[in-house]
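Novice: Here is my input; please provide its structure:
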Amino acid sequence: MASLNHFANMYDVKLKPRLLRLLTDEYLPDGAVPVPTPPELSYVVHAIKNFGLLSESFPDLSESKLVEDWKSSVDVWFDRLLSLVSSESTVNCWVGTSLLGVTCLECSSNRFLASYPIWLDKLLSHIEPPSDSEFVKAASCASISDVLTRLGGYSNVTREGISHAGKFIQPVLNLLNEDSSEALLEGAVGLLCTIITFFPSSLHHDYETAEAAIVSKIMSRKYSVNMLKKYAHCLALLPKSRGDEDSWSLMMQKLLISINVNLTDAFAGLREEAAVKFLVPPGKDPSTSLANHSESSGQASQKSGRLLVEVLLSLGSC
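Specialist: Sure thing, here's the model as predicted:
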């Protein structure tokens, strides 16, 4: 970092190619360069964002040499990053994957549209078996989310976006069904939320499976309040993938009935049948409770009161 001190004006466009090459040489491992520490990675991300090092945004009358220098520097950055993401070294792969998100968000539109299919294919392999590094999987989920978020802003590639997003549905649901760390589960549920937000139709055929996976996590009562909020947010987004009013209404019914079921398990004397009648519109049959995706009421009654309250608050926040 000290080697950057001699620059008089860090925002001078003529210095951006040089600064980007400096970051590439000093912080992207290639055998000779050591693996950067997390603080160093944070510094690299900050520099890329703060100085627009990947934007290739030239002044109207830029010199041709400047254009070529900057293009060449970005080429080198992309090539090195692709090499890291493809590396068999878990640490190098994690570094490349961690920087891929900011790269896709900060690069020019032409760069992004030309590169995103390659990046998504590489990242897909990192969240599928036989990948066994949770660090790489979690970083991959975050970067995939960044790529799909930006891709969602281009209306001319919506069809391609839906196709790419659909490839991640089953791997993400598999991650949610595993007994993984909260860091990985947070990345997986965040990615699922991104897919629902920007490419909802890609989840249409897996709606029931996704609902079951999310609800089972909420009802398991094994996770922190922060994670329960994230699951609840994802569950609330889910009807968007079907895009009709009935799906939203049905989800609300399921949530209310599930809250009632949990309260009935916790407090003897509540009359479930009477309560359910008030939750369902006249002439409609009661929908299935979300609790059907969870453990039995007998098992649930053995859980602590504090965890029950957290589940109820999570369902209520939907």
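Novice: can we go C-alpha only for contacts and neighbour counts from here?
Specialist: Will do.
Novice: which stretches of this structure form strands?
Specialist: Using DSSP state E, the chain contains no strands.
Novice: For it, just list every one of the helices.
Specialist: Along the chain, counting by DSSP state H, helices occupy 16-27, 38-51, 64-85, 90-106, 109-127, 134-151, 158-177, 182-198, 207-220, 225-237, 245-266, 272-279, 297-300, 305-317.
Novice: would TSV of those helices with mean neighbour count be doable?
Specialist: Formatted as TSV, these follow (neighbours: other CA atoms under 10 Å):
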stretch	mean neighbour count
helix 16-27	19
helix 38-51	15
helix 64-85	18
helix 90-106	23
helix 109-127	17
helix 134-151	24
helix 158-177	18
helix 182-198	22
helix 207-220	19
helix 225-237	20
helix 245-266	18
helix 272-279	13
helix 297-300	13
helix 305-317	17
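Novice: Please name the residues that touch the residue lying closest to E134 once chain neighbours are set aside.
Specialist: Once flanking residues are discounted, E134 sits nearest to L184: 6.3 Å by CA to CA, 6 or more residues apart in numbering. Shown in contact with L184 (CA atoms under 8 Å, 6 or more residues apart in numbering): 134-135, 137-138, 175.
Novice: at 7 Å what do you get?
Specialist: L184 makes contact with 134, 137-138, according to CA atoms under 7 Å, 6 or more residues apart in numbering.
Novice: compare with the first, here's sequence two:
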Amino acid sequence: MFSPTRSLRFQLLFAATISLCVVALLALMAVKRYAYDTAKMTFDERLSSAALQIIDHVHFNNLSFSVDIPFSAFKSLASSANDRVFYLVTSTNNEFITGYEELLNNPVVQTQINQHNTVLEPKPDYFYLDFMGESVRFSVVSRAINTMQGKINVYAVLGQTLQSRIAWESEIYNQAIKMLVGVILCSLLVITALIWRVLRPINEINRKIAKRSNLDLTPISVEGPREINHLIETINVFMSQLDGTLNNLKSFTGEAAHQLKTPIAGIKAQLSVAQSKVRDPEALSYINRISSSNDHLERTVVQLLNHATIKHRFRRVEPQPVQFNQLVKTAVASWQ
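Specialist: Next up, the predicted model:
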């Protein structure tokens, strides 16, 4: 997922951002569902309350039903000037009493009325319907009224368009989005500060190593959490081993110079003695060849040892600034 060359800070921030985005997406889905359920419950309660007020004002007088619809029934639904309200009051066998007669002729409304159960305490049923070019949420309530012909069920169907419901749901959702965005931004700021604090010991180690000279292989001392302390201990162990290796290399270089130069010098001395005592031209020719090869071996060994010594000392000597202009002036003055 991440390139190994990516910054650790970038990887942590990216992972935290992705995690927060996933959580935010799930939270938005939950908030949207909550806003829908809240708006539905709130407006359904208003709708059923108004329908119950209407059904409570249905009376049977002089062999006919009459309805005195209270003003308060529609006042609770007047939260939006753009919403429209439709109602119907009917009795058993679809007898029209008052309201929108078009609702009585609608097959969906007739089905909902026929399926509605009349109980002692009216319990509303709800359904959606496209009516007169509007999406409407309807509530159905009923109660039984005693008449000369016996008990007759009276039904009140009350509906309201969805503008206020949708607007309230959107308001809840938008407020939740603002709060969620604020929480995410604050979380990112806190995570960024924590990442900076966690990575500070690593940056301190980097600065201390960068400021050190080639000769300084002493242990590093940085205060940090337990995980960083393990890293510091590992670096200190490595530096200790490196210091020991360099010291061993220095000892090996001196020992090698002594062990190699001494036998070569002895061979050279013996060859000099042989050259002075041997009179046979052929034997002297062989001795001269051996002496020449010995000289070549001596020069090669000296060059190798000098190269190893210079390379070793170059790594062990701390670099110093050089005034190049002054160096050139000094060199030119020495030739005058």
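Novice: Next, the TM-score between them, please.
Specialist: Scored against TM-score structural alignment, normalised by the length of structure 1, the superposed chains reach a TM-score of 0.18; 83 aligned residues with a CA RMSD of 5.5 Å.
Novice: now, which of the contacts of L184 of structure 1 sits nearest R80 of structure 1?
Specialist: Nearest to R80 of structure 1 among the contacts of L184 of structure 1 is K137, at 20.0 Å by CA to CA.
Novice: measure the residue nearest to that closest one when sequence neighbours are not counted to K167 of structure 1 for me?
Specialist: Distances taken as CA to CA, 6+ apart put I127 closest to K137 of structure 1, at 5.1 Å, once the chain neighbours are dropped. Noted for I127 of structure 1: a distance of 11 Å to K167 of structure 1, by CA to CA, to the nearest Å.
Novice: Can you give the contact residues for stretch 310-317 of structure 1?
Specialist: Outside stretch 310-317 of structure 1, the residues touching it (CA under 7 Å, 6+ apart) are 218-219, 221, 225, 228-229, 232, 255, 259.
Novice: Stretch 252-270 of structure 2 too?
Specialist: Looking at what lies outside stretch 252-270 of structure 2 - CA under 7 Å, 6+ apart - the contacts are 291, 294, 298, 305, 309.
Novice: Any idea how far the host helix or strand of the third one is from the middle of the chain?
Specialist: Same thing as E298 of structure 2. E298 of structure 2 is located in helix 281-316, with elements delineated by DSSP states H and E. On the basis of CA atoms, centre = their mean, to the nearest Å, helix 281-316 of structure 2 is displaced by 66 Å from the centre of the chain it belongs to.
Novice: counting contacts, what elements does it pack onto?
Specialist: With contacts taken as 3 or more CA pairs under 7 Å, 6 or more residues apart in numbering; DSSP states H and E, helix 281-316 of structure 2 sits against helix 226-277.
Novice: tell me the angle of the helix it packs on relative to helix 281-316?
Specialist: Orientation check (axes from the mean of the first three to the mean of the last three CA atoms, to 10 degrees): helix 226-277 of structure 2 against helix 281-316 gives 160 degrees.
Novice: still on that earlier bit, immediately after the helix holding E298 of structure 2, which helix or strand?
Specialist: Criterion used, DSSP H and E; the element after helix 281-316 of structure 2 is helix 324-335.
Novice: Redo the contacts of stretch 310-317 of structure 1 as TSV? Include distance to T90 of structure 1.
Specialist: TSV is the format used below for the contacts of stretch 310-317 of structure 1 (distance: CA to CA, whole Å):
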residue	distance to T90 of structure 1
I218	31
M219	34
R221	32
V225	31
L228	30
K229	31
A232	32
L255	41
I259	43
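Novice: now for those residues, which pair is the farthest apart?
Specialist: V225 and L255 (18.0 Å).
Novice: ok, A51 of structure 2 - contacts?
Specialist: Applying CA under 7 Å, 6+ apart, the residues near A51 of structure 2 are 141, 156-158.
Novice: what do you get if the cut-off is 8 Å, keeping everything else the same?
Specialist: By CA under 8 Å, 6+ apart, the neighbours of A51 of structure 2 are 73, 139-141, 156-158.
Novice: For the residues you listed, which entry has the maximal number of neighbours?
Specialist: Highest neighbour count within the contacts of A51 of structure 2: V157, with 30 neighbours (other CA atoms under 10 Å).
Novice: residues contacting that residue?
Specialist: 51, 87-89, 138-141.
Novice: Report the separation between it and E298 of structure 2.
Specialist: 118 Å.
Novice: picking that back up, which ones among the contacts of V157 of structure 2 lie within strands?
Specialist: 87-89, 138-141.
Novice: which two in those are spaced the farthest apart?
Specialist: Every pair of those checked by CA to CA; the farthest is V89 and F138, at 12.8 Å.
Novice: When these two are compared, which one has more neighbours?
Specialist: Neighbours around V89 of structure 2 and F138, counted as other CA under 10 Å, are more numerous at V89. The numbers are 29 against 25.
Novice: from memory the more buried one sits against A156, does it?
Specialist: Yes - assessed by CA atoms under 8 Å, V89 of structure 2 is found in contact with A156 at 4.6 Å.
Novice: Right, I'll call it a day here.
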